[in-house]
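Engineer: What shape does this take:
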Amino acid sequence: MPLLRFDPSGSINADFGVTEEQIAGLSGILGELRTEIVEIDPKQYQSGQVPANKQPLDARFFWLPEEQLAAYEADRGASELGRIFQVANGIHNELDAVAVLGIGGSYMGARAMMEACCDPYHNELTRGDRGSKPRMYFEGNNVDNDASNALLHRLNTGGYGATEAEKRFAIVVISKSGGTMETAVAFRQFLASLETSLGEQAAEQLGRFVIPVTGSSGKLHELASAIGCEQVFSVPEGVGGRFSVLSPVGLMPAAMLGLDCMKLLEGAVAMNEHFKNAAYQENVVLQYVAVNHLLAKHRNKSIRVMSVWSKALEAVGLWHDQLLAESNGKDGLGVTPLTTVNTRDLHSRHQQHQQGRNDKVFNNLIVENYRTDPLSVGHSGRNQDLLDDLADRTLPAIMGAAIKGTNDALHQDGRPTTDILLPGVDTYVLGQLFQMLMIATVVEGRLLGVNPYGQPGVEQYKQNMNKNLGRG
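Structural biologist: Model (predicted):
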């Protein structure tokens, strides 16, 4: 199966970008960092002998895909992946909607997979057109009164038919500790609504329709026991929230949507093998890090724009925003990530990007092959729109012209670009992309001299919020 590709040619320019010599100059240090991630981190993590400057060492995400596939191969239904499949396949005939409650890395990966791989209007399709897979909604990522009320109402309204299943919903609640305010509050509210909706069956059924993904201890783990949840899945030790998309955190919602989780993990394994074995010049992870790091260091490109050329990948960009910002935005260092969706945002942000402050690099995320047949402009008996000359052109062809035209315009103004080329959009390619960006983030953090794991700056707002609520 094809691997995604990285083309940095739009940044190889002595006047406004980087040079081949500069990229080659990083081969030594990046090779050392590759060895650290592949060989040293696993040994330190597994032995518990972690140097102070590397604590926390949440490095397990790197070998987790292989670990989960091996466990499934050995134990099938007894493995955690096997249990995920059993729950997802066993429950979808009994319900029509799922509320995924989580914040940050606890939901952004699942949302990215849904938007990338499902029909764009999945939640509006009939149950039959969804293949009996549930509608899926995401909450617990805010404390927005109107949004929470609206979703509670929507879930209690039921589906688009009159079957018993279309009257029911389930909750997937994701939190390692259960102590995150936004998710904990939402869980209390949505749990009460679910319990009411089950009526006389609540005592017997509530534990079946609440699926926690949490740590081995903590508030949510205790709540799961009190509720009597039939299945509790783990947020793996040694995996930080923003690195957890390929764990049960992302796999449980993905499996409920009927997405191919095996291919997702296999794609991540393929990227791991590429990262470990590909020569520096062909290594997409190391080349991506080298170009972006050099642009930040030598060209002051402090804003890193992921220009997504597919609406389906917007949530992937937002997932990456959190990954990069929370990992490397420390000690006064790190770039600011920003996601744009084109061609939509060519009519909003692009004016500033083209002629405003020249402090950005544009990493284009481009889909080479679409899932559906190309849609042509079409012939019409009315040419007041002056489109007859384009009647036989397709939307992918117009998109290609827009991509080239935008890159050319940016280069003409001395603004660097790169292209991440996806052979298509499916779980295998997404697994590659997730793993590539996670590894690249760790490599770059180490190159900057910061620990890419942990997020001490996030704790301050939590402490202040609790203080403002009179909770000490």
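Engineer: For the rest of this, base every contact and every neighbour count on C-alpha atoms.
Structural biologist: OK.
Engineer: And the strands in the stretch 51-200 of the chain, which stretches?
Structural biologist: Taking DSSP state E, counting those that start in this stretch, the strands of the stretch 51-200 of the chain run over residues 97-101, 135-139, 169-175.
Engineer: Output the contacting helices and strands for the longest one.
Structural biologist: It refers to strand 169-175. Here strand 169-175 touches strand 97-101, helix 181-198, helix 202-209, strand 210-214, going by 3 or more C-alpha pairs under 8 Å, 6 or more residues apart in numbering; DSSP states H and E.
Engineer: Tell me which stretches of the stretch 301-450 of the chain form strands.
Structural biologist: Ranges of strands in the stretch 301-450 of the chain, per DSSP E, counting those that start in this stretch, are 303-308, 336-341, 360-367, 417-422.
Engineer: just so I know, which of the strands of the stretch 51-200 of the chain lies nearest G317?
Structural biologist: When those are compared by C-alpha to C-alpha, strand 135-139 sits nearest G317, at 17.0 Å.
Engineer: chain center to the closest one, what's the gap?
Structural biologist: 15 Å (C-alpha atoms, centre = their mean, to the nearest Å).
Engineer: Export the strands of the stretch 301-450 of the chain as TSV, with columns for mean neighbour count.
Structural biologist: Below are these laid out as TSV (neighbours: other C-alpha atoms under 10 Å):
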stretch	mean neighbour count
strand 303-308	23
strand 336-341	20
strand 360-367	24
strand 417-422	22
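Engineer: will you turn those into CSV that also has distance to D7?
Structural biologist: Shown next, in CSV, are those (distance: least, C-alpha to C-alpha, whole Å):
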stretch, distance to D7
strand 303-308, 14
strand 336-341, 19
strand 360-367, 10
strand 417-422, 5
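Engineer: now the angle from the lengthiest helix in the chain to strand 417-422?
Structural biologist: The longest helix of the chain (DSSP state H) is helix 427-448. Helix 427-448 and strand 417-422 are oriented at 140 degrees to each other (axes from the mean of the first three to the mean of the last three C-alpha atoms, to 10 degrees).
Engineer: before we move on, the earlier item: make CSV from the strands of the stretch 51-200 of the chain and add distance to A147 and mean neighbour count to it.
Structural biologist: As requested, the strands of the stretch 51-200 of the chain are arranged in CSV below (distance: least, C-alpha to C-alpha, whole Å; neighbours: other C-alpha atoms under 10 Å):
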stretch, distance to A147, mean neighbour count
strand 97-101, 13, 26
strand 135-139, 8, 20
strand 169-175, 17, 26
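Engineer: Sequence B follows; please return its structure for comparison with A:
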Amino acid sequence: LVTSIGAINCDLSQQAARLGFHQALRVPGNLQDGFDLLTPTGLLSSAFLGLDCIQLLVGAAAINENFRNEPFSTNLVLRFVASSLQRHHLFAWWARSLAAFTPWMATFQSHTNAADLAAVTERDRVFEQIEEGALDPRDLVCNHIHVDDIRTDPLVIQPRHAGPFAADDQSADANPTQQARTVGEIQDRVAVAAGQKLSNIGIRQNKIVLPVIDTHSLGQFIQLMMLSAVVRPAMRGADHFPR
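Structural biologist: As a prediction, this is how the structure comes out:
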């Protein structure tokens, strides 16, 4: 089995057809860079990974339906774009497995900063750039990406001072910051603290919450990002837009 993947009537598909291999996956020729993620090119690699490609498309279709038919007050794409018209976009991937989206988004959103503000070293680096004047907070927007129901291993972090007699130390119970906490609880506290610091220096923030990490939710997120990238230049150039 030989299947060509490319634009309609591209040289590869024509050569394959002459050899008797007529099956082809068509990719619209006007799509560039990361916008081909939900085309046969991107879906084929997703299928090789065992993902449910149908649900990726169903999720994307739900965003399309919302974008076409909903007014501004309930239109996810328009509301996200209107709240993120700043020149540079930062992301904080609090669901760490989603951080892999960063290089993909950079392919079609040149204004996306590669820094991940959920990572302490990258967050500190951005703060240093702001303090040095290399970045203007007024030109920045940070999109926090959360997942409601996310799997975390039942790993409990003990206080740094914990020892064989820590259980008898009543003072540890009096200070909740010294009690054992799960990784998820620690991450939530860090997210709140990071958001407060961003707010203090005047950086606008958005919060996107996926219910779970599954192919349907990922399809929605992918389509939301791609449609926003297309709509944003038009809204940024408008004299006014709904708030």
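Engineer: where does the TM-score land?
Structural biologist: The TM-score (TM-score structural alignment, normalised by the length of the second structure) is 0.77; 223 aligned residues with a C-alpha RMSD of 3.1 Å.
Engineer: so how much does the longest helix of the first structure differ from the second structure once superposed?
Structural biologist: Taken over the aligned residues, the distance from helix 427-448 of the first structure to the second structure averages 1.4 Å (mean C-alpha distance after the TM-score superposition for the first structure).
Engineer: whereabouts in the second structure does the helix or strand following that helix align?
Structural biologist: Downstream of helix 427-448 of the first structure, the first helix or strand assigned by DSSP states H and E is helix 458-468. On the second structure, no counterpart of helix 458-468 of the first structure exists by TM-score structural alignment.
Engineer: Any idea how far helix 458-468 of the first structure is from the middle of the chain?
Structural biologist: Taking mean C-alpha positions (C-alpha atoms, centre = their mean), helix 458-468 of the first structure and its chain are 26 Å apart.
Engineer: Quick check: I91 of the first structure vs E230 of the first structure, distance?
Structural biologist: Relative to E230 of the first structure, I91 of the first structure is positioned 12 Å away (C-alpha to C-alpha, to the nearest Å).
Engineer: was I right about L224 of the second structure contacting V77?
Structural biologist: Yes: under the criterion of C-alpha atoms under 8 Å, L224 of the second structure makes contact with V77 at 6.0 Å.
Engineer: intersection of neighbour lists for the two?
Structural biologist: I63 (C-alpha atoms under 8 Å, 6 or more residues apart in numbering).
Engineer: which residue lines up with P236 of the first structure in the second structure?
Structural biologist: By TM-score structural alignment, P236 of the first structure lines up with P28 in the second structure.
Engineer: What lines up with A100 of the second structure in the first structure?
Structural biologist: Match for A100 of the second structure (TM-score structural alignment): A315.
Engineer: Surely that match is in contact with A110?
Structural biologist: No: at 9.3 Å, A315 of the first structure does not count as touching A110 under the criterion of C-alpha under 8 Å.
Engineer: From A61 of the second structure, how far out is the closest residue to A99 of the second structure other than its chain neighbours?
Structural biologist: Spatial nearest neighbour of A99 of the second structure, chain neighbours left out: W93 (5.4 Å); criterion: C-alpha to C-alpha, 6 or more residues apart in numbering. Separation of W93 of the second structure from A61 of the second structure (C-alpha to C-alpha): 24 Å.
Engineer: Next: Q158 of the second structure.
Structural biologist: With distances taken as C-alpha to C-alpha, Q158 of the second structure is found 45 Å from A61 of the second structure.
Engineer: Ok, H111 of the second structure next?
Structural biologist: Using C-alpha to C-alpha, we find H111 of the second structure at a distance of 26 Å from A61 of the second structure.
Engineer: picking up where we left off before, now for the match of A100 of the second structure, how many residues are close by?
Structural biologist: A315 of the first structure has 22 neighbours, counted by other C-alpha atoms under 10 Å.
Engineer: Please, where are all the helices along the second structure?
Structural biologist: Per DSSP H, the second structure carries helices over the ranges 11-18, 40-48, 53-69, 76-82, 101-106, 120-131, 170-174, 183-200, 215-237.
Engineer: from those helices, which stretch is densest packed?
Structural biologist: Of all those, helix 76-82 has the most neighbours on average by mean count of other C-alpha atoms under 10 Å, namely a mean of 20.
Engineer: so it corresponds to what in the first structure?
Structural biologist: On the first structure, the counterpart of helix 76-82 of the second structure by TM-score structural alignment is residues 284-290.
Engineer: Residues touching that stretch, excluding its own?
Structural biologist: Applying C-alpha under 8 Å, 6+ apart, the contact partners of stretch 284-290 of the first structure are 5-6, 8, 23, 26, 30, 275, 280-281, 436-437, 439-441, 443-444.
Engineer: Work out the gap between that stretch and the centre of the chain.
Structural biologist: Worked out by C-alpha atoms, centre = their mean, stretch 284-290 of the first structure lies 19 Å from the chain centre.
Engineer: For the counterpart of I54 of the second structure in the first structure, which non-adjacent residue is closest in space?
Structural biologist: Structural correspondence for I54 of the second structure with respect to the first structure (TM-score structural alignment): M262. Leaving aside its chain neighbours, M262 of the first structure sits nearest to L69 (7.6 Å; criterion: C-alpha to C-alpha, 6+ apart).
Engineer: check contacts around the one you found.
Structural biologist: So L69 of the first structure contacts 81, 262, 265 (C-alpha under 8 Å, 6+ apart).
Engineer: How many residues are close by the residue nearest to the last one when sequence neighbours are not counted?
Structural biologist: Spelled out, that is L265 of the first structure. Once flanking residues are discounted, L265 of the first structure sits nearest to P65: 5.3 Å by C-alpha to C-alpha, 6+ apart. Neighbour count of P65 of the first structure, defined by other C-alpha under 10 Å: 23.
Engineer: Lovely, talk soon.
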